[in-house]
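> Just a sequence and a predicted model for now, questions to come.
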Amino acid sequence: MDPEILFEDPYLVAAYKPGGWLVHRSSIDHHETRFLLQHLRDLVGCHLYPIHRLDKPTSGVILFAKSSQVAARAQAELASESSVKAYVAVCRGWCPEEGVIDYPLPPVSDFKHQRKRPKADQPRQPALTRFRRLDTTELPYAVDRYPSSRYSLVEIELETGRRHQIRRHFKHIHHPLIGCPKYGKSVHNRFFAEQFGCARLLLHAHRLELNHPATGERLCIYAPPRGCFASMLETLGWVLPAR
């Protein structure tokens, strides 16, 4: 799937980022050739400034500004309590119906010289994640050590934006996300790849709300999952909340 522009005005561009695309060039992945920022610049014909980020395997709504001044104001809006950054994800097990994960996280180091730093030199940062369970399923397959396997569809809202926060927090509460090779469980990841043809991280940024940094109007951008994620939801009879 290619990226798609979801919203554009003289100040902002919101786009759908497919899973597997980097937002911009990075030394983390020297071999990647798909960069969302460059792709969108070619489409809109002007320089764009990232306002926030989505990890490479995460799909969904992402916002850019057409000037550095608007980008700074938009970042302040996204950091305010009035903004909403909502995701949908599939996790192992039946997680609680709703909850708040308040668990400080140490920084994640992507570069080799940073990884050499002792963990004691990397203080934990406050991290807060809210979630509510949307649906559950129990499948008649012995994926792990039980005769059947349970999974939950959850909607998640971030109060803070630490790197890999959602994946790390759901691992912390023993409900790791499906499709995550780093913080998940490989047997469940393989099961979803084989059973549903979905060999990706099942985490999607489906809704972004903020006050427009230039006009002050309320801006709500919504994009449901696509591709194998959408097909898997349909197969399981799971329906996302109305926008």
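Yes, it's here.

> Only C-alpha atoms from now on, for both contacts and neighbour counts.
Fine.

> packing partners for the biggest strand by length in the chain?
In the chain, taking DSSP state E as the definition, the longest strand is strand 128-139. On a contact count with 3 or more Cα pairs under 8 Å, 6 or more residues apart in numbering; DSSP states H and E, strand 128-139 meets strand 98-102, strand 149-158, helix 165-172.

> how far is the second one from where the chain is centred?
Read it as strand 149-158. On the basis of Cα atoms, centre = their mean, to the nearest Å, strand 149-158 sits 13 Å off its chain's mean C-alpha point.

> Next one for the comparison:
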Amino acid sequence: MVAVYKPAGWLVHRTGLDAGETRFVLQALRNQLGQHVYPVHRLDKGTCGVLVMALHADAARALAQSFLTHQVRKEYLAMVRGCAPLSVLVNHALRPDDAPPDAAVQDAQTRLTCVARLELPVSSDPRFERTRASLVHAEPLTGRRHQIRRHLKHIAHPIIGDATHGKGPLNRWWAERIGLQRLWLHAWRLSVPHPVSGERIDLHSGLSLKPDATRAPVNADLRDWNERVLSMPWNGTNTG
């Protein structure tokens, strides 16, 4: 198996839904390693962070089974609208995005924990004098497509920069303030059993909620999170 950091804006593999894209993790990794690699899970194009692939077919089957049977722990960090609840288990069934309206829904659960809140004395919405946001730790307990994004929308705290499930005017306001338009969702930690030995492997993206000013971020994504998001006056941030 191989673990990589997927940059925001890259696709995991080619898809007809984004025919104009030229950056693919799968192809870049094959070129770097000089061998075939096998995708076993995916991250949305706008999401950055930890991604795992297999190096042979048997490992791919074992890893896919680990994801299917919920032996993998996935943890994300998201910047969302408003004051998110301190802790909530969202149990809201989802219909696949591309399914017809009469298709059956699928069970979906996400555990959400608010790790920090922010209140700015400026208005991003004519209805309110101040602007609020939260940093949320999200742990999907099932693996539905866009699950975290859809569950946060369901509880009225959409991810900042989510063009599909968020609010356009608010996304544009934050993009102007932060200086960057993107989805603020980060694949933070991944704990997975090794496909051969079964030994648990804990992977971390390198993002800390309290960045060390003496250590430069290893890539542009982490620098953007540190300098554009985590540098704001958050209240209640825990060490991560």
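Happy to help now that I have it. Worth saying up front: this structure is predicted, and the values here are computed from it rather than measured.

> And the TM-score between them?
The TM-score (TM-score structural alignment, normalised by the length of the second structure) is 0.88; 223 aligned residues with a Cα RMSD of 1.5 Å.

> So what touches the longest strand of the first structure?
Strand 128-139 of the first structure has contacts (Cα atoms under 8 Å, 6 or more residues apart in numbering) with 94-104, 148-160, 165-166, 169, 236, 238, 240.

> Helix 165-172 and that one, what's the angle between them?
Orientation check (axes from the mean of the first three to the mean of the last three Cα atoms, to 10 degrees): strand 128-139 of the first structure against helix 165-172 gives 60 degrees.

> Show me where the first structure has its helices.
For the first structure, the helices defined by DSSP state H cover 36-44, 68-79, 112-115, 165-172, 186-196, 227-236.

> Nearest approach to Pro57 of the first structure belongs to which of those?
Checking the helices of the first structure against Pro57 of the first structure by Cα to Cα gives helix 165-172 as the closest, at 11.5 Å.

> what's the angle between the closest one and strand 98-102?
Interaxial angle of helix 165-172 of the first structure relative to strand 98-102 (the same axes, to 10 degrees): 100 degrees.

> so helix 165-172 of the first structure matches what in the second structure?
Per TM-score structural alignment, the counterpart of helix 165-172 of the first structure in the second structure is residues 147-154.

> which position in the first structure aligns with Ala133 of the second structure?
Using TM-score structural alignment, the equivalent of Ala133 of the second structure in the first structure is Tyr151.

> now do Val115 of the second structure
Using TM-score structural alignment, Val115 of the second structure pairs with Leu134 in the first structure.

> can you give me the end-to-end distance of stretch 17-31 of the first structure?
End-to-end distance for stretch 17-31 of the first structure: 19 Å, by Cα to Cα, to the nearest Å.

> What residues in the second structure pair up with it?
Mapping stretch 17-31 of the first structure onto the second structure (TM-score structural alignment) gives residues 6-20.

> residues making contact with the matching stretch?
Residues outside stretch 6-20 of the second structure that contact it (Cα under 8 Å, 6+ apart): 21, 23-27, 42-51, 221.

> Which residue comes closest to the equivalent of Arg30 of the second structure over in the first structure once chain neighbours are left out?
Using TM-score structural alignment, the equivalent of Arg30 of the second structure in the first structure is Arg41. Of all residues not flanking Arg41 of the first structure in the chain, His47 sits nearest, at 5.9 Å (Cα to Cα, 6 or more residues apart in numbering).

> Right, I'll call it a day here.
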